[in-house]
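S.K.: here is my input; please provide its structure:
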Amino acid sequence: MPLITAPNLARPDDFYEALIDMHRDLDDAQSQAANARLILLLANHIGDHETLLSALQLAREAETAAA
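M.R.: The predicted structure follows:
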């Protein structure tokens, strides 16, 4: 399953608002733990190892390019 990198959210603004709301009233440690759980839930939903590896690589490349 190839990784979709083009915009693909039906309601991106609503999702972003829900993501921000998920973090509301959490301290830094709770927020990081919630992010980790979200990543694992979505990774489990995707399921395809190669797709997940591609996502990890792209995320890291974007972060190191920004530094």
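S.K.: CA only for contacts and neighbour counts going forward, please
M.R.: Noted.
S.K.: helices of the chain, start to end?
M.R.: Per DSSP state H, the chain carries helices over the ranges 12-23, 28-46, 49-66.
S.K.: I'd like to know how far residue 51 sits from residue 29.
M.R.: Applying CA to CA, to the nearest Å, the value for residue 51 to residue 29 is 28 Å.
S.K.: sorry, back to before: reformat the helices of the chain as a markdown table; add distance to residue 4 and mean neighbour count.
M.R.: Below are the helices of the chain laid out as a markdown table (distance: least, CA to CA, whole Å; neighbours: other CA atoms under 10 Å):
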| stretch | distance to residue 4 | mean neighbour count |
| --- | --- | --- |
| helix 12-23 | 15 | 12 |
| helix 28-46 | 11 | 12 |
| helix 49-66 | 9 | 12 |
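S.K.: here is a second sequence; please produce its structure as well for comparison:
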Amino acid sequence: MSNEALILAPHLDAPDDFYEALLDAHQGLSTEESHAFNARLVLVLANHIGSLAVLREAFEAARA
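M.R.: Take a look at the predicted model:
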């Protein structure tokens, strides 16, 4: 398991570009399709992170 901690400080190279790309990814999707897309995206990114400890930190941060 990784010893990495969740990065909470701004860390994206181009946050505005990321936000635009995320909005573009949702274009043409119904609300249900958008929710399903978000769920799949979470799973893809969780797999990329790979550390349950880091993911649990993310859960706590998102709930705060």
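S.K.: for the two chains, what TM-score is obtained?
M.R.: Here the superposed chains carry a TM-score of 0.92, computed using TM-score structural alignment, normalised by the length of the second structure; 61 aligned residues with a CA RMSD of 0.6 Å.
S.K.: which among the helices of the first structure is found nearest to residue 2 of the first structure?
M.R.: With CA to CA as the criterion, residue 2 of the first structure lies closest to helix 49-66 of the helices of the first structure, at 6.0 Å.
S.K.: counterpart of residue 13 of the second structure in the first structure?
M.R.: Per TM-score structural alignment, the equivalent position to residue 13 of the second structure in the first structure is residue 10.
S.K.: can you check residue 50 of the second structure too?
M.R.: Match for residue 50 of the second structure (TM-score structural alignment): residue 47.
S.K.: against residue 17 of the first structure, how distant is that match?
M.R.: Per CA to CA, residue 47 of the first structure is found 26 Å from residue 17 of the first structure.
S.K.: repeat that for residue 40 of the first structure.
M.R.: Counting by CA to CA, the separation of residue 40 of the first structure from residue 17 of the first structure is 20 Å.
S.K.: ok, residue 6 of the first structure next?
M.R.: According to CA to CA, residue 6 of the first structure stands 20 Å off from residue 17 of the first structure.
S.K.: same check on residue 34 of the first structure?
M.R.: Applying CA to CA, the value for residue 34 of the first structure to residue 17 of the first structure is 15 Å.
S.K.: what's the answer for residue 59 of the first structure, then?
M.R.: Per CA to CA, residue 59 of the first structure is found 21 Å from residue 17 of the first structure.
S.K.: likewise for residue 11 of the first structure?
M.R.: The gap separating residue 11 of the first structure from residue 17 of the first structure is 10 Å, by CA to CA.
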